[in-house]
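Colleague: Sharing a model prediction with you, sequence too.
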Amino acid sequence: MAMSFPSSLSEPVLLLDEARVRHNLKRMAERAAAAGVRLRPHFKTHQSHTVGRWFRELGVEAITVSSLSMAEYFVADGWRDITLAFPFHPGMRDRVDALAPRTAFGIVLADPQALDGVRFSTRVDAWLKIDVGSRRTGFDPEDLDVLRDLAAALAGRDDIRLRGLLAHAGHSYDARGGQAIAAVHAETLGLLGRLRDDLADISGPLELSVGDTPTCSTVGAFPGVDEIRPGNYVFYDLSQWQIGACAVEDIAVAMACPVVARHPARGELVVHGGAVHFSKDAMDFDGQRIFGLAVEAAPDGWGALRPEIRLVRLSQEHGIVAAPDEVIARTRPGETLLFLPVHSCLTADAMGRYLTLTGEPVEMTG
């Protein structure tokens, strides 16, 4: 399948390799089935009706979203089991109340006062967000009294069903290699399992929902877990490759950036591709802060990594590329360089659309 995007681009384009995406989706679906857990993928990475339908072809029926706008977008495409994995607050009440009659809807609670003054017209599921180590938000698993009081309060309501405990082990992104990732996974499951037992006399049986791409991509067993919610695996990225969650060949999006200027004296090229395209997420690579690494263009998309060609600085529209002298000498303005992103979720969100390798545009929410 040959690429058909224009050889001369007027602006950056985010390319999507459908074959790689479908391979990633199939592999995770098989992993979930083998582990006996429900797959509720997080759609914040791709945010696309088209890509969402590829999940549906594999039997996925339940999804995760990160915003009410995203929930509304996917409800419009027929999704009928959605968890909003962002902490609920009272300002969300009216929009949640409008969604709940149209889909089995789940909210996430991270503060005991989040439901003060709130009642729903249609029953919603509630998940208690547990901080298992990432220190972003969620209840401290040691705050058992707070959790027991909240569970008791929810048990007395007919507009909310306490569904279970939910966690995102975001600190797995700091792990390097399978053993380190597995340690985060084991600690997460241990904390959630003990907490579920501690709440059982108040809440009855609770489900456990976990989800981060590093653990879901590398660990084969999820004892005691009911569902997993990975999201980034649909595309993967350089961060996941550095962690050890994927191979370079699994990364399914690449940014095509036109070259706009050459600066041989300082060993740099300038491309049209800045922070408004890639985001400002960076990573350390060989002791250098980078925002992307180049890949070889190929007739069927892209091929080998070119780690010597690095996106090293970003302003709003400009990308500064460090490259060997011979690369700069043979490169001309208007030519296209391809870069794998550090964080595909934010890159996709920044771009707002994709172009498949066959030239078909794929729109996103918003």
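Modeller: Sure thing, it's come through. Since the structure is predicted, the reported quantities are computational estimates derived from the model, not experimental observations. Numbering: from 1, shown residues only.

Colleague: all contacts plus neighbour counts: C-alpha atoms, from now on.
Modeller: Noted.

Colleague: Make sure I have this right: residue 233 is in a strand.
Modeller: No - checked against DSSP: H, G, I helix; E, B strand; the rest coil, residue 233 lies outside a strand; its state is helix.

Colleague: want to compare, so here's the second one:
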Amino acid sequence: MINEHFELLTDTPFLAVDLDVLERNLKRMADLAKRAGVKLRPHTKTHKSPYIALKQLEYGASGITVAKLGEAEVMADHGIDDILIAFPIVGRNKLRRFADLLDRAKLTVGLDDLFVAKGINDVGEARGRRIPIYVDVDTGLHRMGRDAVASVEPILEIARLPYLEVRGLMSHTGHAYAKATVEEIRAVAVEDAELLNETRTLLGKRGLDVPEISVGASATARFIADIPHATEMRPGMYAFNDRFVMAAGGAEVEDCAVAVYATVVARPTRDRIVIDAGSKTLAADPFRHGGYGHVVGHPNLTVRALSEEHGTIEVAGESDVRVGDVLRIIPNHICPAVNLADELFAFRGGELETVIPVLGRGKNR
């Protein structure tokens, strides 16, 4: 929570970080990984901040994961030197940037296609070094990769490239967020690892040893002690948490380290409130049960609609919220909300401690 004089510190809308909650989240996940004997390589696409990535490393992370090459460049600029780029690198200019970044950091690349692999192999050949890669396997999300069996032949073909090392198999259990119960989410986590191990076993029978099985998603991370075969985990949203993680049973309101603070600018009718945070602040990811954010302390308020700068809140029953009041809203999906902000206002004990620049925002290339 922020002290009552926060309006003197910044104008709304803004994103506030509770540093005590953030650090508790970082410690909790690091402890889970340590007890499970699994490396923690958090995904920084959630916070896009070297400040927070360095905190994750302080708490025991073995390295970091990024989504895009531009994010990797930002992190390397701040001394972070063990980076998984969990996204295919395609195109002459990106390969040139990747080659330059190899001089500053130990890089691993995620991919699922021979064409992409050949580009990375060419960089390795030019640099006279083997480059580690992770290969995506589709374990149910149906985004990157092929299924466990269909992945085998393409991976063997990729492994024949002389300047690549197939270091690991990776997946993302984003489909777990659609499950309704803890038991179903746990089952997704276990099935995910079993499928990855099936691919690894089939590759082993063909003479290719793959040491790492890297699993991802904050929805399933809390079950890491029950997940077989995993050697590494890549949760991202756990640092902040959001409404999606809450709905998956992975967090409560008190575990959400970031919230949008927005001012009520109009109350045209008894059942309609307008705030100064729209899709350019809260992001436009809808929640399956309705609304665009959880209004803390007001269970009868639903952020029903967003335009660019306006948020329209529906009031069920009575509410004493007035124009000028400030509401605290937990976004549905924290990652795009952070990517819309230039900075995060970081509080401890209700007092502003620092302002964290979101240096990786917009680095989508």
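Modeller: Received it, and whenever you're ready, just let me know what you need. Here the structure is a predicted model, which means the values were calculated and not measured.

Colleague: And the TM-score between these chains?
Modeller: The TM-score (TM-score structural alignment, normalised by the length of structure 2) is 0.90; 348 aligned residues with a C-alpha RMSD of 1.9 Å.

Colleague: check contacts around residue 54 of structure 2.
Modeller: Contact analysis of residue 54 of structure 2 by C-alpha atoms under 8 Å, 6 or more residues apart in numbering lists residue 80.

Colleague: Now for structure 2: which strand has the highest residue count?
Modeller: strand 258-269 (DSSP state E).

Colleague: Check structure 1 too.
Modeller: Longest strand in structure 1, counting residues (DSSP E): strand 301-314.

Colleague: what's the angle from it to strand 253-263?
Modeller: 60 degrees (axes from the mean of the first three to the mean of the last three C-alpha atoms, to 10 degrees).

Colleague: Show me where the stretch 101-250 of structure 2 has its strands.
Modeller: For the stretch 101-250 of structure 2, the strands defined by DSSP state E, counting those that start in this stretch cover 106-111, 131-136, 164-170, 212-215, 232-233.

Colleague: Using JSON lines, lay out these together with mean neighbour count and distance to residue 60 of structure 2.
Modeller: Output for the strands of the stretch 101-250 of structure 2, formatted as JSON lines (neighbours: other C-alpha atoms under 10 Å; distance: least, C-alpha to C-alpha, whole Å):
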{"stretch": "strand 106-111", "mean neighbour count": "22", "distance to residue 60 of structure 2": "18"}
{"stretch": "strand 131-136", "mean neighbour count": "25", "distance to residue 60 of structure 2": "22"}
{"stretch": "strand 164-170", "mean neighbour count": "23", "distance to residue 60 of structure 2": "21"}
{"stretch": "strand 212-215", "mean neighbour count": "24", "distance to residue 60 of structure 2": "17"}
{"stretch": "strand 232-233", "mean neighbour count": "26", "distance to residue 60 of structure 2": "13"}
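
Colleague: Columns distance to residue 282 of structure 2 on top of the ones you listed, output as TSV?
Modeller: Shown next, in TSV, are these (distance: least, C-alpha to C-alpha, whole Å):
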stretch	distance to residue 282 of structure 2
strand 106-111	30
strand 131-136	30
strand 164-170	30
strand 212-215	28
strand 232-233	28
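
Colleague: returning to what we had before: in terms of secondary structure, what does whichever helix or strand comes after the longest strand of structure 2 contact?
Modeller: Using DSSP states H and E, the helix or strand that directly follows strand 258-269 of structure 2 along the chain is strand 272-275. Applying 3 or more C-alpha pairs under 8 Å, 6 or more residues apart in numbering; DSSP states H and E, we find strand 272-275 of structure 2 packed against strand 258-269, strand 311-315.

Colleague: what's the helix or strand for residue 73 of structure 1?
Modeller: Counting by DSSP H and E, residue 73 of structure 1 is found in helix 68-75.

Colleague: what's the following helix or strand after that helix?
Modeller: strand 81-87.

Colleague: Could you identify the longest helix within structure 1?
Modeller: When structure 1 is parsed with DSSP state H, its longest helix is helix 178-203.

Colleague: Which strands and helices lie in contact with that one?
Modeller: Checking 3+ C-alpha pairs under 8 Å, 6+ apart, helix 178-203 of structure 1 ends up next to helix 144-155, strand 160-167, helix 213-218.

Colleague: circling back: tell me which residues of the helix holding residue 73 of structure 1 come out buried.
Modeller: Residues 68, 70-75 are the ones in helix 68-75 of structure 1 that count as buried (16 or more other C-alpha atoms under 10 Å).

Colleague: Can you add distance to residue 113 of structure 1 and give those back as TSV?
Modeller: Output for the buried residues of helix 68-75 of structure 1, formatted as TSV (distance: C-alpha to C-alpha, whole Å):
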residue	distance to residue 113 of structure 1
68	20
70	25
71	23
72	25
73	28
74	29
75	28
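
Colleague: sorry, back to before: the longest strand of structure 1: how far from the chain's middle?
Modeller: How far strand 301-314 of structure 1 lies from its chain's middle: 22 Å, per C-alpha atoms, centre = their mean, to the nearest Å.

Colleague: which helices and strands does it pack with?
Modeller: strand 288-290, strand 292-298, strand 318-322.

Colleague: Out of the ones you listed, which is closest to residue 98 of structure 1?
Modeller: Residue 98 of structure 1 sits nearest to strand 292-298 of all those, at 40.7 Å, using C-alpha to C-alpha.

Colleague: tell me what that closest one is packed against?
Modeller: strand 301-314, strand 336-341.

Colleague: With distance to residue 362 of structure 1 added, can I get those in a markdown table?
Modeller: As requested, those are exported to a markdown table (distance: least, C-alpha to C-alpha, whole Å):
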| stretch | distance to residue 362 of structure 1 |
| --- | --- |
| strand 301-314 | 16 |
| strand 336-341 | 18 |
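
Colleague: that older thread, out of the helices and strands packed on strand 301-314 of structure 1, which comes closest to residue 361 of structure 1?
Modeller: Nearest of those (C-alpha to C-alpha): strand 292-298, 19.3 Å.

Colleague: hang on, the earlier thing: would you mind getting the angle between the longest strand of structure 2 and strand 326-330?
Modeller: Using the same axes, to 10 degrees: strand 258-269 of structure 2 against strand 326-330 is 130 degrees.

Colleague: Now do the buried residues in strand 258-269 of structure 2.
Modeller: Judged by neighbour count (16+ other C-alpha under 10 Å), strand 258-269 of structure 2 contains these buried residues: 258-265, 267.
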